[in-house]
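[1] Mind looking at a prediction? Sequence and model below.
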Amino acid sequence: MPLEAPLPALEERVADLNARFKHRSATQVMSHALTDPEIGPLALVSSFGAESVVLLHMVSRVDRSTPVIFLDTQMLFQETLEYQVDVSKKLGLTDVRTIHPDADQVFKRDPDNILHLADTDACCNLRKVEPLANAIAPFDGWITGRKRFQGGKRVDLEFFEIENGRIKVNPLAHWAADDVKDYMINNRLPRHPLVGRGFPSIGCAPCTSAVKPGEDPRAGRWRGAEKSECGIHFVDGKIQRIASSPEQGD
C-alpha cells in the first residue's frame, strides 16, 4: 500500500494542479495525471457501462498498460461481460484487472444470491464496496468519470481532488452530456449493446431495467425503491453515499 502524503502537502499539491489545469482539456488532464511522478501510480476504475468507453479510450491513447479495475459483481449482464472483453481488445488495454467479491463472504452472507431482494445496500456493500476498496488500496489515486452537469455535490467538481488520503482525477469534470456523445461518435467507439435497448444506466442485471422515453436516465436502477445510488466515496475514512453518475468510477 502506498504511503499517504501528509494532508496539508496533498492539499497544496491538488490546489496547484487545479490552478495549472483550470483551462486545459480532458485529454491533457488525463495525460498529465498518468505521467506526473508527484501524483503517483493511478488506476482507472471502470464499470464498462454506457459511457465508460470514453475514459478507456483516453487512457489507451496515453498508456495502454495503465491498470484498469473492472468489478465483476457476478450479477452483471452477459452483455456487459462480453463488452468488457471486446472493448479491452479493441483498445489494446494490457492490464485490465477483473475483481470479484470475496467468495467466502458471498457464501457466508449471500449463499443463494438473493440478498438484493431483501437489502440492496447490503448487497452493494458485499459485491461492490468491499472488493473495490481492496482493489484501489495499492494505488495513490484513481481516475473517475464524474462530471459537473450531473448536479448535486458535483456542481463544483474540479479536475483533481482528495478522497481518503488519495488523489482522485476527474478528467471529464467540465464536460456536458453532448461532449460525451460527440467524443464517442468522433472516435467511432463501440456502444454498450444494452444502450440501444433502453438502458442508459447499466448496473447489475437483477436491479436494472430499461428506461422509458422521458424518464430520468437512472429510473431503471432499483426501480420502485428509494435507492438510486450504488457508488461509494470515502470521506475522512468513512464510507458515504452521494449523488452519482450512471456509471460508478468512470
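    Here it is on my side, so go on.

[2] contacts, neighbours, all on C-alpha from now
    OK.

[3] Next, the contact list for the residue nearest to Q105 when sequence neighbours are not counted, please.
    Spatial nearest neighbour of Q105, excluding adjacent residues (Cα to Cα, 6 or more residues apart in numbering): L126 at 7.5 Å. By Cα atoms under 8 Å, 6 or more residues apart in numbering, the contact set of L126 is P101, Q105, V106.

[4] out of these, which one sits closest to H174?
    The closest of the contacts of L126 to H174 turns out to be P101 (Cα to Cα; 33.0 Å).

[5] quick one: the strands in the protein?
    Counting by DSSP state E, the chain has strands at residues 42-46, 68-71, 96-99, 141-143, 160-163, 166-169, 233-235, 238-240.

[6] Dump the ones you listed to JSON lines, plus distance to D119 and mean neighbour count.
    As requested, the strands of the chain are exported to JSON lines (distance: least, Cα to Cα, whole Å; neighbours: other Cα atoms under 10 Å):
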{"stretch": "strand 42-46", "distance to D119": "24", "mean neighbour count": "24"}
{"stretch": "strand 68-71", "distance to D119": "20", "mean neighbour count": "22"}
{"stretch": "strand 96-99", "distance to D119": "22", "mean neighbour count": "16"}
{"stretch": "strand 141-143", "distance to D119": "29", "mean neighbour count": "25"}
{"stretch": "strand 160-163", "distance to D119": "27", "mean neighbour count": "19"}
{"stretch": "strand 166-169", "distance to D119": "29", "mean neighbour count": "25"}
{"stretch": "strand 233-235", "distance to D119": "20", "mean neighbour count": "15"}
{"stretch": "strand 238-240", "distance to D119": "17", "mean neighbour count": "11"}
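
[7] then this one, side by side with the first:
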Amino acid sequence: MPSDRTSDFAREIAAVRETALKIAALNERFEKLHPRDIIEEAVQDPFFGKMAVVSSFGAESAVLLHLVASVRPETPVLLIDTLKLFGETLQYQNRLQHSLGLEDVRICAPRKRDIEHHDPLGTLSASDPDKCCRIRKTDVLDRGLAPFDSWMNGRKRFQSSVRSVMSIVERDGTHIKLTPLANWSAEQIKAYHKEHELPPHPLLSRGYGSIGCYPCTSKVEEGEDDRSGRWRGLDKTECGIHR
C-alpha cells in the first residue's frame, strides 16, 4: 500500500503534468489569436486565477496597457519604481494611467532597509548591476506578485535573441506568465500605436530606444537595435524579472 508521502508525490506529478498540458494547449490556440482576444480569454479563464499586469511604462508599454484597458480596466497594473527611473517615465505613467482609464495602478518600490544595507551610496549599479537589479526589481516584483496567481507582460520576440523563443504562456515559478504581444512584429506595434493615437514616451524623441533605469540606459545610435542602450558594455541583456 503506498505511503502518504508517495501519494502526495504522485499527486504533485499529476498536477505538474496537467498544468503543462494546459499551457501547451493554450499556446497552440493563442498563437492564432489577436492579443486582445488572448487577453479576453485569459482574464476569464480560471486557470490564470487572479491576474496582474507588470509594466515598466517604457517605450512600447502603451500598446499592452491600451489593450488591457479596453478589456478589463480594473486589472491591477504593477509598476516597479526602482527609485532610479527617469522622471519622464513617472510622468508618462501618470499620463497613461489617466488617458487610458487604468483603474488600479500600484507602485511597488524597494524596501528602505534593503537600499540602506546594500546600496547606501546609490552606486551599486556600477559595481554589481545584477545585485542592483535584484534588490530594486526582482525582489520587489516577488513581493508585488504575492497576492496573484498569474501576470501579464509586454515582451516581444523580435526584441532579442533570448526573447525570440519565448512562449505566450509560461510557468514562472509559482505563477503563470502571459505574454500576449509575443508574436507581434515591430511594425505591428507601431501600427497599433498610430491607429489608437497613443502618446509616445517622451524620451523616444531624444534618442532612447528601450528605457529602464537612468544609470543603465543610454541613447541608441543609428543602426543599433532598441535594446542596445540597456547595460551598454556589459554582458547583460535582462534585469532578471523574466527568469
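    Okay, I see it. In this text the structure is predicted, and so the values were computed from the model without any measurement.

[8] Map the residue nearest to Q105 of structure 1 across to structure 2 for me.
    With TM-score structural alignment as the criterion, the equivalent of L126 of structure 1 in structure 2 is I135.

[9] now swap in S60 of structure 1 and tell me
    Taking TM-score structural alignment for the superposition, S60 of structure 1 sits opposite A69 in structure 2.

[10] Wait, that match touches L100, no?
    Yes - using Cα atoms under 8 Å, A69 of structure 2 is in contact with L100, at 6.3 Å.

[11] Give me the most central residue, structure 2.
    N153 (3.5 Å; Cα atoms, centre = their mean).

[12] Show me what it aligns to in structure 1.
    Superposed on structure 1 with TM-score structural alignment, N153 of structure 2 falls opposite T144.

[13] Kindly provide the distance from its match to P206 of structure 1.
    25 Å (Cα to Cα, to the nearest Å).

[14] Can you tell me, leaving aside adjacent residues, what's nearest to the match of S60 of structure 1?
    L102 (5.9 Å).

[15] List the contacts of that neighbour.
    Neighbouring residues of L102 of structure 2 by Cα under 8 Å, 6+ apart: A69, P73, E74, T75, V77, L96.

[16] what range in structure 1 does stretch 167-175 of structure 2 sit on?
    Using TM-score structural alignment, stretch 167-175 of structure 2 corresponds to residues 158-166 of structure 1.

[17] Please disregard the earlier target; I meant stretch 26-44 of structure 2.
    So stretch 26-44 of structure 2 is aligned with residues 17-35, judged by TM-score structural alignment.

[18] So what's the residue count around whatever residue of structure 2 lines up with Q78 of structure 1?
    Matched by TM-score structural alignment, Q78 of structure 1 corresponds to G87 in structure 2. By other Cα atoms under 10 Å, 11 other residues sit near G87 of structure 2.

[19] next one: E12 of structure 1
    Look at E12 of structure 1: counted by other Cα under 10 Å, it has 10 neighbours.

[20] which helix is the longest one in structure 2?
    helix 4-30 (DSSP state H).

[21] I'd like to know which elements that helix is packed against.
    strand 169-172 (3 or more Cα pairs under 8 Å, 6 or more residues apart in numbering; DSSP states H and E).

[22] mean per-residue distance, the strand it packs on to structure 1?
    Following superposition, strand 169-172 of structure 2 is found to deviate from structure 1 by 1.7 Å on average (mean Cα distance after the TM-score superposition for structure 1).
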